[in-house]
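Asker: build me a model:
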Amino acid sequence: MEAANIELLAAFATLYESAKYSDLLVQCGDRSFPVHKAVVCSRSHFFDGACSHPWKESITGIIDLSEDDHEAVEHMIHYFYYLDYLRTPSLAKLSRPTSPTSSRRSSCEKRRPSDLVLAPAHAEDPLLAQAQAQAISSPDNSAPASPLSPSPHYRADYFSPDTKAPPTPDLDQTFDESLLDSYESDCEEDECDAFLQPPNLVVHAKVYAIAEKYGITGLKDLARSKFSAQAEHYWSSTEFADSIPEVYETTVDSDRGLRDVVIQSFREHPQLARSKDMELVVRDTPGLAWELFRLGWGLPVF
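Answerer: Sure thing, here's the model as predicted:
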């Protein structure tokens, strides 16, 4: 990352941590977040409208988001200043020089999921685009496979009602602790900790929904990237099953961002249809049930 980008991120981190010059208060339940109009209004049409029109919010300088998920609101505010969430780099780390050609970084980039790096071409958030300008692109520059493309591993017998459903592994069982020793030995902490985090699929789904609600495109793209990366590794966990209602009930049906990730997981891992936990989720989620019905009959899912 260039020195100018590091300086910019460090400045925003200082504003967030000190609340200096804040001119707007975001309330959510018993939490209050002092923010800066210049930061939040330039990133969200909702905040811009709330502060630009003669409404209660612009007069009082307080925006009440208590009806939203409290955790998602906190992550949204955090993203405004750090261009990330679920991690808070210290000012010392932001100022620490990095060497893109170091062997430790090369090893880390080869082994962590490529979609943890958000390509600047897909980020409409101007600060996110600037901060990611130095991100390393995929070596072969190949386009990602369509989430609705048929999987070569698809087998119709997995959907047979006579097939016994295996138990879904617990979250602790699906998180391979041996990965920690392997990654920590050859990866910098701030470069690999995104992959080493335990599954937060429900959190990512909530952040995706609030980003869509308030028109924060960069955060929405980031949440989808994080959700997709962790779904790839934790598709058999109870956390993945728990995240599906969030995916299908917090956004409109036409929003395919996370729905396509879920459907692709079923394409790549048909054994999900034999999971007892997943059976309960499908029964309680009509949108997913309908899409899996179409998938089973070889019809397009959209």
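
Asker: from now on I want contacts and neighbour counts done on CA atoms only, so please keep to that.
Answerer: OK.

Asker: how about Val262, secondary structure?
Answerer: helix (DSSP: H, G, I helix; E, B strand; the rest coil).

Asker: that one: neighbouring residues, count only.
Answerer: 24 (other C-alpha atoms under 10 Å).

Asker: distance of the nearest residue in space to it that is not next to it in sequence relative to Asp284?
Answerer: Excluding the flanking residues, the one nearest Val262 by C-alpha to C-alpha, 6 or more residues apart in numbering is Ile244, at 7.5 Å. Distance of Ile244 to Asp284, computed by C-alpha to C-alpha, to the nearest Å: 10 Å.

Asker: compare those two (neighbour count), which wins?
Answerer: Ile244 (21 against 12).

Asker: wait, doesn't that one sit right on Glu279?
Answerer: No - Ile244 lies out of contact with Glu279 (C-alpha atoms under 8 Å); the separation is 11.8 Å.

Asker: tally of neighbours for Ser265?
Answerer: Using other C-alpha under 10 Å, Ser265 has 20 neighbouring residues.

Asker: in which helix or strand does it reside?
Answerer: Using DSSP states H and E, Ser265 sits within helix 259-268.

Asker: ditto for Gln27
Answerer: strand 24-28.

Asker: what's the first helix or strand after that strand?
Answerer: strand 31-35.

Asker: how about that following strand: buried residues?
Answerer: Within strand 31-35, the residues that count as buried by 16 or more other C-alpha atoms under 10 Å are Phe33, Pro34, Val35.

Asker: run this one through as well so I can compare:
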Amino acid sequence: MLLHLQLWEVADKYLVPDLQALCTRRFKEAAEYYHSHPEMIDAILFVYENLSESAKDLRKVIVTIVYDSPILLEDAEIQEPVLYKELCDVVVLLANGRTDRPDPFEGKSQCFQRSNWPHVS
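Answerer: Predicted coordinates for the structure are as follows:
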């Protein structure tokens, strides 16, 4: 799963949207199958800590996986305060069927900000 995310990051860096879409689709397929695998925690952390704000589709996949497997929220690494709250808030909105709210990934979150983007001038 991490390979798809790392390749997505390279595609983001070099502005290759078709490759980003392919990586997102492949990650989603792998995550649905391996959601209980320990690597899923690493994938969640990678998406939220390393990828830019443009990774909205990947974050939506993560939220769907966490919604379907809430046991993932019990992992100690996931329970970092800002990340945990952000994931829980979006999962609760999804669980309550709130569709009137705009995209939950819109805007900037302190958790997702990156101080140094090597590929942005």
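
Asker: still on that earlier bit, from the buried residues of strand 31-35 of the first structure, pick the one nearest Ala273 of the first structure.
Answerer: Phe33 (42.9 Å; C-alpha to C-alpha).

Asker: and the closest one, how far is that from Glu17 of the first structure?
Answerer: In this view, Phe33 of the first structure and Glu17 of the first structure are 11 Å apart by C-alpha to C-alpha.

Asker: for Val261 of the first structure, same thing?
Answerer: Val261 of the first structure is 35 Å from Glu17 of the first structure, where distance means C-alpha to C-alpha.

Asker: now swap in Phe47 of the first structure and tell me
Answerer: Phe47 of the first structure is 21 Å from Glu17 of the first structure, by C-alpha to C-alpha.

Asker: and what of Val40 of the first structure?
Answerer: Distance from Val40 of the first structure to Glu17 of the first structure, by C-alpha to C-alpha: 15 Å.

Asker: ok, Ile59 of the first structure next?
Answerer: 25 Å.

Asker: more crowded one of Val40 and Glu17 of the first structure?
Answerer: Val40 (20 against 10).

Asker: give me the aligned partner of that one over in the second structure.
Answerer: Aligning on TM-score structural alignment leaves Val40 of the first structure without a counterpart in the second structure.

Asker: again with Ser225 of the first structure
Answerer: Under TM-score structural alignment, Ser225 of the first structure pairs with Arg25 in the second structure.

Asker: so what's the residue count around that match?
Answerer: 16.

Asker: now swap in Arg256 of the first structure and tell me
Answerer: 17.

Asker: how close does it get to Arg224 of the first structure?
Answerer: In this view, Arg256 of the first structure and Arg224 of the first structure are 10 Å apart by C-alpha to C-alpha.

Asker: got it, and Gln130 of the first structure?
Answerer: 19 Å.

Asker: neighbour count winner among the two?
Answerer: Higher neighbour count among Gln130 of the first structure and Arg224: Arg224, with 23 against 16, using other C-alpha under 10 Å.

Asker: which other residues reach the longest helix along the second structure?
Answerer: In the second structure, taking DSSP state H as the definition, the longest helix is helix 17-34. Residues outside helix 17-34 of the second structure that contact it (C-alpha atoms under 8 Å, 6 or more residues apart in numbering): 1, 4-5, 7-9, 11-12, 40, 57-58, 61, 65.

Asker: alignment lookup: Lys56 of the second structure to the first structure.
Answerer: Applying TM-score structural alignment, one finds that Lys56 of the second structure aligns to Arg256 in the first structure.

Asker: pull the number of nearby residues for the residue nearest to its match when sequence neighbours are not counted.
Answerer: In this structure, Arg256 of the first structure finds its nearest non-sequential neighbour in Phe302, 7.7 Å apart by C-alpha to C-alpha, 6+ apart. Number of residues near Phe302 of the first structure (other C-alpha under 10 Å) recorded here: 12.

Asker: for Phe302 of the first structure, what are its contacts?
Answerer: Applying C-alpha under 8 Å, 6+ apart to Phe302 of the first structure gives the contacts Ser254, Arg256, Glu291.

Asker: what's the local residue count around the first one?
Answerer: The burial metric for Ser254 of the first structure, expressed as a neighbour count using other C-alpha under 10 Å, is 8.

Asker: what kind of secondary structure is it in?
Answerer: Under three-state DSSP, Ser254 of the first structure comes out as coil.

Asker: for it, give its distance to Cys108 of the first structure.
Answerer: Ser254 of the first structure sits 36 Å away from Cys108 of the first structure, going by C-alpha to C-alpha.

Asker: same deal with the second one?
Answerer: Per C-alpha to C-alpha, Arg256 of the first structure is found 30 Å from Cys108 of the first structure.

Asker: same question for the last one.
Answerer: Separation of Glu291 of the first structure from Cys108 of the first structure (C-alpha to C-alpha): 37 Å.
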